[in-house]
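Chemist: Predicted coordinates and the sequence they were generated for:
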Amino acid sequence: MKAVPMKAVIAATIAALACGPALAEDTRQNPLTDSYIWTELRGDIVGDVEIADGAGAFEVDAPYRANDAATVPVTIRQTDPAVTIRGAKVVIDENPAPVAADFTFGPGMAPLDMEIRVRVNQYSNVRVIADTDRGALMTGRFVKASGGCSAPATRDPEQALAAMGQMRLKHFGQTPAMSTARREAQIMIRHPNYSGLQRDQVTQLFILAHFIDRLEVWQGDERLFTMAGGISISENPVFRFAYTDNGAPALRVVAHDTEGNRFERVLPKDGQI
C-alpha cells in the first residue's frame, strides 16, 4: 500500500479542524432571522400584542436543513417550569398559509414538551408564539427546506381516503428527568391532509385542500390539548408529547376535517384496543 505523504495528512487535518466547528455550528445554530414577511404578518396573527423573547421560558428545535420538507420535525420544550404556557401558535413565515397550528394546553401538559411535523414550502423562519402568564413570548428556528406544501402525497388518493381516521397511540419509556406520573406518548392519525397545492400524479390536476382543522386530545374528562390546524401540518399527522397521567385508562382523540368528517377514537394506554 502506497504511503500517504505527511504534507497531505497535515493539510487534511488542518482542513478538518477548520471546517469541523463551522459545520457543527451550521447544523445546531439556526436562530430566527430578520424577516420582512413577519413584519407584514404580525398584525394579522397576533394584532398589536407586545411579544417578548421567549428563549428563557422555552426552546424550539427544528433542523437547519430538513431531510424532507413535507415532514419537518418541530419540538417545543419548556425550559422554565415556573412559566404557565396556556397555548402556542406555530407560524411558518414563508408558507402560503403561515399559521400551521394554534394549540391550547391543559394543565396536564405542563411542563410543555411536544413535537409536531410540518410542511415547509421554502427557506423560512419557523416561530412559536406562546400565550403565557407572563404575556406573549416568542422564539423559533430558521429552516432550509423547499417544496413541502406541494410535495406529492405518499399514498394513492383512494388508499389514503380509505384509511382516513385510523389512529394509533404509542407510549415510550420514562426518561430519568421525568417523574413517575409523567408519560411520553405519540398519537398518529391517518389523514392525507391535502394542502391544495399538490397534484394528482396521474391526472396532474390539483387535489383540493382537505385537512384536519380541529383536534382534541383528552384523558378521561381532562383535556390535554386542542389544535386548530392548517395546511402546513404534515400528511398523516404525528403528535409526540409528555403529559401527567391522571389514572384514566385511555386517551380519547377527536378530529374534525374541512370536509365535515368527525373521527373519534378511544385509545387505551396499555395499547390494547
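Modeler: Done, it's in. Residues are numbered from 1 along each chain as shown.
Chemist: Going by C-alpha atoms from here, please, whenever you check contacts or count neighbours.
Modeler: Fine.
Chemist: Within its local environment, how many residues does the closest residue to Ile231 other than its chain neighbours see?
Modeler: Leaving aside its chain neighbours, Ile231 sits nearest to Ser195 (4.8 Å; criterion: Cα to Cα, 6 or more residues apart in numbering). Neighbour count for Ser195, taken as other Cα atoms under 10 Å: 27.
Chemist: this is the comparison structure:
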Amino acid sequence: MNIFHAIALTALIAGPVHSATDAVHNPLTDSESWTDLRGDITGEADIADGRSMFNVDAPYRADDAATVPIHITQTDPGIQIQGLKVVIDENPAPLAAEFTFGAAMAPLDLELRVRVNMYSNVRVIAETDKGLLMDGRYVKASGGCSAPASKNPELALASMGQMRLRQFEQPALMSTPRREAQIMIRHPNYSGLQRDQITQLFISAHFIDKIEVFQGDDMLWTMEGGISVSENPVFRFQYTDNGSTDLQVRATDTEGNVFEHTLPKDVQG
C-alpha cells in the first residue's frame, strides 16, 4: 500500500486566475486534521515557516471546487527546492501530490489544479537544502472530490492519455533561456466518490498515479499523485531550456495504463 492510499484510509477512519490579495486574506489556520496527519506525511522532521522562501497562491473562495488552482513560486533564489508535497487537510486523500524537481526547474514556478472537498487548509511542504519549509492557504470550497465527472464518460475514456503542450513567450531581455510551458493530460481521474449520472452507482477510483517530464536526458519533474488532483490535469511551470527540441512525458494510471508522448517545444500559446 503506497502512502497516498495509506493516508486516505487514515483520514477516512478519522473522519472528516489568482489575486494577490488572496495571499493576505487566507493564511493557514489551526487544524486538528493536520495534527493527526503530519506524522504520516513528514514523520518527526521539523518543519520551518517557508513564507520568506516561497509563496503559495490559492483563491479564498474557489470558483470550482473540482479545479482549484494552486500556484507555487520561489521568492528566495538562495535555496534549492528538491521536491514538495501538496496537502489538503480535509480531503479524503489529503496528500494530493508529491513532486521531485530537476535543476532546470529552479527557481521554482509551478501551478496545478486540485480538488477540495470541504473548507480546508491547502499546504505546500518543500524539501530544501535548508530542511522542510511550509506555506499554504485556507480555501473555502466544498464537494470537489465528489463533483460529477465528465458528462460523456465514453468520450473521456476514449480520449484518455491524450496530451498537449503549450509554450509561452518569455521577455527577450531575459539573461537565461527560461521558458514557460503548460502540459495538459486528458484523464477522468475518477476519485471513487463520484456517481454515474445514469445508474447512480459509485464510479471506481481510476486516476493518474505518476507523471515524468524530461527534456532530452534531463529530468524536469516527476509527480506521484492521488485522487485530489483534478480531472484532466493541467501543470504550468517555468524551466531553463537545455536546447533539446522537445519534452518527453510519461504518465501511468492505477489501471496499469501507460501514456507516453513526445511534445515539440516550438508550440506557442
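Modeler: Thanks, I have the structure now. On a predicted model such as this, the values are computed, not experimentally measured, just so you know.
Chemist: How close are the two chains, by TM-score?
Modeler: In this superposition the chains share a TM-score of 0.90, using TM-score structural alignment, normalised by the length of the second structure; 249 aligned residues with a Cα RMSD of 1.5 Å.
Chemist: Can you tell me how far the equivalent of the residue nearest to Ile231 of the first structure over in the second structure is from Arg51 of the second structure?
Modeler: Matched to the second structure by TM-score structural alignment, Ser195 of the first structure sits across from Ser191. Ser191 of the second structure sits 31 Å away from Arg51 of the second structure, going by Cα to Cα, to the nearest Å.
Chemist: And Ile185 of the second structure, by the same measure?
Modeler: 31 Å.
Chemist: more neighbours, the two?
Modeler: Taking neighbours as other Cα under 10 Å, Ile185 of the second structure and Arg51 compare with Ile185 leading, 21 against 15.
Chemist: Nearest residue to the more buried one in space, please, no chain neighbours.
Modeler: Per Cα to Cα, 6+ apart, closest to Ile185 of the second structure is Met163, 4.5 Å.
Chemist: residue contacts, the one you found?
Modeler: Ile183, Met184, Ile185, Arg186, His261 (Cα atoms under 8 Å, 6 or more residues apart in numbering).
Chemist: Check the secondary structure at the last one for me.
Modeler: This points to His261 of the second structure. Three-state call for His261 of the second structure (DSSP: H, G, I helix; E, B strand; the rest coil): strand.
Chemist: Ala22 of the first structure now?
Modeler: helix.
Chemist: do the same with Pro92 of the second structure
Modeler: coil.
Chemist: how about the alignment partner in the first structure of it, what does it touch?
Modeler: Structural alignment (TM-score structural alignment) places Pro92 of the second structure against Pro96 in the first structure. By Cα under 8 Å, 6+ apart, the contact list for Pro96 of the first structure reads Asn121.
Chemist: Relative to Arg119 of the first structure, how far out is Pro96 of the first structure?
Modeler: 11 Å.
Chemist: ditto for Ala57 of the first structure
Modeler: 25 Å.
Chemist: okay, those two: which has more neighbours?
Modeler: Arg119 (27 against 21).
Chemist: for the more buried one, what are its contacts?
Modeler: Counting by Cα under 8 Å, 6+ apart, Arg119 of the first structure makes contact with Ala69, Ala70, Thr71, Val72, Gly148, Cys149, Ser232, Ile233, Ser234.
Chemist: can you tell me the helix or strand for the residue nearest the centre of the first structure?
Modeler: Closest to where the C-alpha atoms of the first structure average out (Cα atoms, centre = their mean) is Ile116, at 2.5 Å. Assigned by DSSP states H and E, Ile116 of the first structure belongs to strand 113-118.
Chemist: ditto for Ala100 of the first structure
Modeler: strand 99-105.
Chemist: Arg168 of the first structure now?
Modeler: strand 167-172.
Chemist: Where does that strand end up in the second structure?
Modeler: So strand 167-172 of the first structure sits over residues 163-168 in the second structure, by TM-score structural alignment.
Chemist: The matching stretch vs the first structure, mean deviation?
Modeler: Stretch 163-168 of the second structure, aligned to the first structure and superposed, deviates on average by 0.4 Å (mean Cα distance after the TM-score superposition for the first structure).
Chemist: what comes up buried for that stretch?
Modeler: Using 16 or more other Cα atoms under 10 Å as the test for burial, stretch 163-168 of the second structure gives Met163, Arg164, Leu165, Arg166, Gln167.
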